[in-house]
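[1] I'll drop the sequence and a predicted model, then ask my questions.
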Amino acid sequence: MNALLLDHQLCFAVHAASRAFDALYRRHLAELGLTYPQYLVMLVLWEREPVSVKELGTALRLDSGTLSPLLKRLEAAGLVRRERDPGDERSVLVRLTPEGTRLRERAEPLPGHVLEVTGLSPQELVDLHGTLGRLTRSLTDAAR
């Protein structure tokens, strides 16, 4: 086996799958007025809010230089608002606006559609999710 063949690279297989996900999501998220990174921010906020900018960055594995412009655009779109944490003036909290909360209803069908078009069985999806989680943890640990 030639270890340097592109088709033998796990990293390329994951990269290609990620790009395919991006293309699929891009089409659907355009209808919601969101980019994929903005959608990820909204997912965290729909799950739990308010969230500090620091907590949001940790959850999404994004640094503040990437996250700040995302939040600025979401705020300009009227979906979120940022405010100082009254308990810690150094911390900024991110909250959904009523429009951001309403957007959740329009986004609800998206995950089901994406899962459906993968062509994988429910068990294969569970297994793949677990495997990717373990892979991410191992790679993150190795990169430290």
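    Noted; the coordinates are in hand. Keep in mind the model is a prediction, meaning the values are calculated, not measured.
[2] Going by C-alpha atoms from here, please, whenever you check contacts or count neighbours.
    Noted.
[3] ok, residues contacting the host helix or strand of residue 67?
    Per DSSP states H and E: residue 67 is located in helix 64-76. Helix 64-76 is contacted from outside by 37-38, 53-54, 57, 80-82, using C-alpha atoms under 8 Å, 6 or more residues apart in numbering.
[4] one more structure, for comparison:
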Amino acid sequence: MDYTKCINFLLTIAQHEVFLIFSESLAQFGITPGQYGVLACLWKDETLTPKEIAQILRVENSTISGVLDRMQKRGLIDRVLDPNNRRSIRVKATNEGLSIKEDVQQKIEELNDSVLHNFSQHEREELLILLSRIGHINLEETEKG
């Protein structure tokens, strides 16, 4: 098979290009695209366990642990005891993590528009649906939260 017709190759190249653009732009807020993912989860759900964050972002628990360590040192998140289970830790955004929410979300919208500037509105919506199907994400359920 011609590699330019391989879905893995095409998705990898597209993801790499988008990642570079997002990395450069999010650096002004002192965060990486991975840290944005964590903050976006916490902005939506307020507190989550590290395991829940890892499941949402589809990364290993060991990966999320390092990301959370760096974010805690930066003052973006705190780890707190779960009031319902004192053996469990929950993660929440700090005031610092919450203070960048609007600016970061605005930047993400601008970046999405920039990356998709050659796409019609219909193509943008269809792309989200198709990518979500590949990732088995229910957009309707995600948007409710």
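    Perfect, thanks for sending it. These numbers were taken from a predicted model, which means no experiment stands behind them.
[5] What about the contacts of helix 64-76 of the first structure, which one has the most neighbours?
    residue 80 (22 neighbours; other C-alpha atoms under 10 Å).
[6] Just list the residues touching the alignment partner in the second structure of residue 12 of the first structure, thanks.
    When the second structure is aligned by TM-score structural alignment, residue 12 of the first structure is paired with residue 9. Contact analysis of residue 9 of the second structure by C-alpha under 8 Å, 6+ apart lists residue 3.
[7] Doesn't residue 9 of the second structure belong to a strand?
    No: read with DSSP: H, G, I helix; E, B strand; the rest coil, residue 9 of the second structure is helix and lies in no strand.
[8] From residue 144 of the second structure, how far off is it?
    Separation of residue 9 of the second structure from residue 144 of the second structure (C-alpha to C-alpha, to the nearest Å): 32 Å.
[9] same thing with residue 52 of the second structure?
    18 Å.
[10] quick one, longest strand in the first structure?
    When the first structure is parsed with DSSP state E, its longest strand is strand 88-96.
[11] Which elements pack onto that one?
    helix 36-47, strand 51-52, helix 53-60, strand 80-85 (3 or more C-alpha pairs under 8 Å, 6 or more residues apart in numbering; DSSP states H and E).
[12] All set now, cheers.
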